[in-house]
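Asks: Have a look at this prediction, sequence included:
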Amino acid sequence: MNTRAQVSEESIANSNAVIKEVGEEGMVLLENNGVLPLTDTTNLNVFGWASTNPIFGGTGSGSSDNSASVGILQSLTDAGISYS
């Protein structure tokens, strides 16, 4: 008995098109132009709730020991950089 799902070529093509579109819309490229690494910066703006409250692991079978993990805000503080 064949229990594998059958996916049409049309579905595969549509899926590939969506994957390509999401990738193109989500990708950001920056030119450095000598800005990085930051040297004389003492204050930064931090954007995005998820960047300031990271989830370092999952739950259940995805759980892990994150007791030594350091988030971006603590990293900035440790580097002597204030943030808003």
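Replies: Nice, I can see it. The structure presented is a predicted model; accordingly, all values stated were derived computationally and were not measured.
Asks: From here on, just use CA atoms for contacts and neighbour counts.
Replies: OK.
Asks: Name the residues that touch the helix or strand where Ser11 lies?
Replies: Assessed by DSSP states H and E, Ser11 sits inside helix 9-26. Helix 9-26 has contacts (CA atoms under 8 Å, 6 or more residues apart in numbering) with no other residue.
Asks: Give me the neighbour count for Ile72.
Replies: 13 (other CA atoms under 10 Å).
Asks: Next one: it relative to Val18, how far apart?
Replies: With distances taken as CA to CA, to the nearest Å, Ile72 is found 32 Å from Val18.
Asks: now Ser75
Replies: 36 Å.
Asks: and if you look at Ser11?
Replies: Taking CA to CA, one finds Ser11 at 11 Å from Val18.
Asks: now Gln74
Replies: Gln74 is 37 Å from Val18, by CA to CA.
Asks: Check which residues of stretch 13-22 are buried.
Replies: Of the residues in stretch 13-22, none has enough neighbours to count as buried (16 or more other CA atoms under 10 Å).
Asks: In addition, the following structure is provided for comparison:
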Amino acid sequence: MPYRHGRWLLIVVLLGVPLSQCSELQWPEGTPTPTPAQRREALAALGYRAAPGAEWQWAEMSADPDAVDAGPVELFAALDVQPIGGE
């Protein structure tokens, strides 16, 4: 779930599936950080839910690896998921 260009984007990344074919949902520009309930609703709309015991992990990634301490960063969150109704 990266924050880029003023928008939060939820992407369900599946191993072995090209990113261009992964399910995604985008919140409108300027939306504040989606709440846990909004994230659950977005996952459900895409057919997924949090895996048992999974928790959101927040991190930042440098937009420019050569300017780790000086450049802007991208904030993103990750969560292990599973299909609704599946294991």
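Replies: Done, it's in. The structure displayed is predicted, hence computed values, not measured ones.
Asks: Overlay the chains and give the TM-score.
Replies: The TM-score (TM-score structural alignment, normalised by the length of the first structure) is 0.22; 34 aligned residues with a CA RMSD of 3.8 Å.
Asks: host element of Arg40 of the second structure?
Replies: Element membership for Arg40 of the second structure, per DSSP H and E: helix 36-45.
Asks: try Ile11 of the second structure
Replies: Counting by DSSP H and E, Ile11 of the second structure is part of strand 7-12.
Asks: tilt between that strand and helix 36-45?
Replies: For strand 7-12 of the second structure against helix 36-45, the angle by axes from the mean of the first three to the mean of the last three CA atoms, to 10 degrees is 50 degrees.
Asks: counting contacts, what elements does strand 7-12 of the second structure pack onto?
Replies: Under the contact criterion of 3 or more CA pairs under 8 Å, 6 or more residues apart in numbering; DSSP states H and E, strand 7-12 of the second structure touches strand 23-26.
Asks: buried set for the strand it packs on?
Replies: Buried residues in strand 23-26 of the second structure (16+ other CA under 10 Å): Ser23, Glu24.
Asks: Which SSE is immediately downstream of the helix holding Ser11 of the first structure?
Replies: With elements assigned by DSSP H and E, the helix or strand that comes after helix 9-26 of the first structure is strand 43-44.
Asks: Which helix or strand lies directly C-terminal to that following strand?
Replies: Next helix or strand after strand 43-44 of the first structure toward the C-terminus (DSSP H and E): helix 49-52.
Asks: Which parts of the next helix or strand after that following helix count as buried, going by neighbours?
Replies: Next helix or strand after helix 49-52 of the first structure toward the C-terminus (DSSP H and E): helix 72-78. Neighbour counts over helix 72-78 of the first structure (16+ other CA under 10 Å) mark Leu73, Leu76 as buried.
Asks: After helix 72-78 of the first structure, which helix or strand is next?
Replies: Using DSSP H and E, the helix or strand that follows helix 72-78 of the first structure in sequence is strand 82-83.
Asks: So which elements touch that next one?
Replies: Applying 3+ CA pairs under 8 Å, 6+ apart, one finds that strand 82-83 of the first structure contacts strand 43-44, helix 72-78.
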